[in-house]
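Undergrad: Turn this into a model:
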Amino acid sequence: MQTAPGASLSDAAPSPTRARRGLLAVLVLVAGGVYALDQVTKALAVDHLSSGRVVPLLGDVLQLRLIRNPGAAFSFATGMTWVLTLVAIAVVVVVVRSSRRIGSLPWALALGLLLGGALGNLTDRLLRQPGFGRGHVVDFIAYWHLFIGNVADVAIVAAAVLVMVLGARGTALDGTRTGGRRSHRG
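TA: Here you go, the predicted structure:
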């Protein structure tokens, strides 16, 4: 490998440690951005929407409608808020532990989306009424009268789709592809 005059081999490509730090920075920035956007939009929804009021954005397709959700998607597990709190904590722990092995940009984006979304809804479960660990999640984005969610939910779904695509492509968390070869793009 040839280098430019005055350049060393270490200038040619980032070290694995530097590359991993860059991927971790992407993960943290995405997670922080999702978390901040989720919390700001929930605060705006609580301040500007009243329960029962519908604000059409795209007719019946997309609306703003405030609810406080004690369960998961589609009102699943409404009486088990504390279990959902524990699941969210487990997701955060798994993402943080997994981040040490991250080796591709798409995985950094997926884990950042998942972490930011999980932390957004976990904050509601920990700090909102009716009490610690049992708080109701603020949902306000209504889709086709099918379900109502929030920015954290959008990020979690986007992360799930990205993880499925990465799995279908055979891209492992460390950036290797099925068959052991390394993928720099994911």
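Undergrad: contacts, neighbours, all on C-alpha from now
TA: Noted.
Undergrad: Can you tell me the closest non-neighbouring residue to residue 37?
TA: Once its chain neighbours are removed from consideration, residue 37 has its nearest residue in residue 151; the separation is 7.1 Å (Cα to Cα, 6 or more residues apart in numbering).
Undergrad: ok, now which ones touch the one you found?
TA: Residues counted as contacts of residue 151 (Cα atoms under 8 Å, 6 or more residues apart in numbering) are 34, 37, 38, 41, 117.
Undergrad: Now name the helix or strand holding the nearest residue in space to residue 49 that is not next to it in sequence.
TA: Using Cα to Cα, 6+ apart and skipping the chain neighbours, the partner closest in space to residue 49 is residue 66 (6.1 Å). Secondary-structure element containing residue 66, defined by DSSP states H and E: strand 62-69.
Undergrad: likewise residue 112?
TA: Take DSSP H and E as the rule and residue 112 turns out to sit in helix 105-127.
Undergrad: Which positions in that helix come out as buried?
TA: Buried residues in helix 105-127, counting neighbours by 16 or more other Cα atoms under 10 Å, are found at 105-126.
Undergrad: And for stretch 140-147?
TA: Burial within stretch 140-147, assessed by neighbour count using 16+ other Cα under 10 Å, is assigned to 140, 141, 142, 143.
Undergrad: Let's see which of those residues end up in strands.
TA: Cross-referencing the buried residues of stretch 140-147 with the strands (criterion: DSSP state E) gives 140, 141, 142, 143 as the overlap.
Undergrad: Next, the structure of the following sequence, for comparison with the previous one:
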Amino acid sequence: MRITTLSALVTFGLDQASKLVVLKGLGLENRSFLDDYEIWPPYLVFRMTWNRGINFGLFSGHSDLTRWVLITIALAIAAWVWVWVRRDRPSRIVQISAGLLIGGALGNVVDRLVHGAVADFLNMSCCGFENPYAFNVADIAIFAGAAGLALFAGQSTGQKPPKRGKPDRKTP
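TA: Alright, predicted model coming up:
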């Protein structure tokens, strides 16, 4: 569990730190979607947008109900992954993947609680393809964590999880 906890904390910290730098440090909090802050164009551009929905702005109704439903879903998924990892004790890569997913989900939950929407600002394009979407560090972590869980969840550590209930009594 230490690996999952550390992975989640580092992910959450990197996500929140990057958002603090971009929103407050660069002042993108008050810039419109059409304003770009070019870092290494076209490969990396900061393009500020507030996402009230899920990936690519799906379900982005501006209602408070949508916001709270998305917060509840993210917290439920993070809690379920946490319990699963704690119960099954999967391989190290699965534990790291779980931490990435949990940390990313919690980072976006904090955005929804504080700002009412998720702060997305990373935009990357390459090789003639112009990406119209923005994302953030938490989104990257959620994607990488989910991919890691999907690819490696069947791997075992070789250790059996501890038994629940009464311990076995050995008679001499």
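Undergrad: Just give me the residue right at the centre of the second structure.
TA: Computing the C-alpha centroid of the second structure and ranking residues by Cα atoms, centre = their mean puts residue 104 first, at 1.8 Å.
Undergrad: distance of the closest residue to that residue other than its chain neighbours from residue 154 of the second structure?
TA: The spatially closest residue to residue 104 of the second structure, leaving aside those adjacent along the chain, is residue 138, at 3.9 Å (Cα to Cα, 6+ apart). Using Cα to Cα, to the nearest Å, residue 138 of the second structure is found at 25 Å from residue 154 of the second structure.
Undergrad: Pick out whichever of these two has more residues nearby.
TA: Per other Cα atoms under 10 Å, whichever of residue 138 of the second structure and residue 154 has more neighbours is residue 138, with 30 against 11.
Undergrad: Can you verify the more buried one is assigned to a helix?
TA: Yes: with DSSP: H, G, I helix; E, B strand; the rest coil as the criterion, residue 138 of the second structure is located in a helix.
Undergrad: And it? What does it align with in the first structure?
TA: Superposed on the first structure with TM-score structural alignment, residue 138 of the second structure falls opposite residue 152.
Undergrad: still on that earlier bit, which one of the ones in strands among the buried residues of stretch 140-147 of the first structure is nearest residue 48 of the first structure?
TA: Of all these, residue 140 has the smallest distance to residue 48 of the first structure: 10.9 Å, by Cα to Cα.
Undergrad: correct me, but the closest one touches residue 64?
TA: Yes: distance between residue 140 of the first structure and residue 64: 5.4 Å, which falls inside the contact criterion (Cα atoms under 8 Å).
Undergrad: Count the residues that sit near whichever residue in the first structure pairs up with residue 91 of the second structure.
TA: Residue pairing (TM-score structural alignment): residue 91 of the second structure is matched to residue 104 of the first structure. The local packing of residue 104 of the first structure (other Cα under 10 Å) involves 23 other residues.
Undergrad: Could you verify my assumption that residue 104 of the first structure touches residue 183?
TA: Yes: the criterion here is Cα under 8 Å, and residue 104 of the first structure meets it with residue 183 at 7.5 Å.
Undergrad: what do those two both touch?
TA: Both residue 104 of the first structure and residue 183 are contacted by residue 175, under the criterion Cα under 8 Å, 6+ apart.
Undergrad: so how far is residue 75 of the first structure from the aligned partner of residue 6 of the second structure in the first structure?
TA: In the first structure, the position corresponding to residue 6 of the second structure is occupied by residue 29, as judged by TM-score structural alignment. From residue 29 of the first structure across to residue 75 of the first structure, the span is 31 Å (Cα to Cα).
Undergrad: Of the two, which one has the most company?
TA: A direct count of neighbours by other Cα under 10 Å for residue 29 of the first structure and residue 75 places residue 29 higher, at 17 against 12.
Undergrad: Can you name the residues that contact that one?
TA: Residues touching residue 29 of the first structure, when contacts are defined by Cα under 8 Å, 6+ apart, comprise residue 112.
Undergrad: That one is in what secondary structure piece?
TA: Residue 29 of the first structure is part of helix 16-48, with elements assigned from DSSP H and E.
Undergrad: Next, the buried residues of the helix or strand just after that helix.
TA: Secondary structure here is assigned by DSSP H and E; on that basis, the next helix or strand after helix 16-48 of the first structure toward the C-terminus is strand 54-56. By neighbour count, and taking 16+ other Cα under 10 Å as the criterion, the buried residues in strand 54-56 of the first structure are residue 55.
Undergrad: so what's the spatially closest residue to residue 28 of the first structure that is not a sequence neighbour up against?
TA: Once flanking residues are discounted, residue 28 of the first structure sits nearest to residue 112: 6.2 Å by Cα to Cα, 6+ apart. Taking Cα under 8 Å, 6+ apart as the contact definition, residue 112 of the first structure lies against 26, 27, 28, 29, 30, 31.
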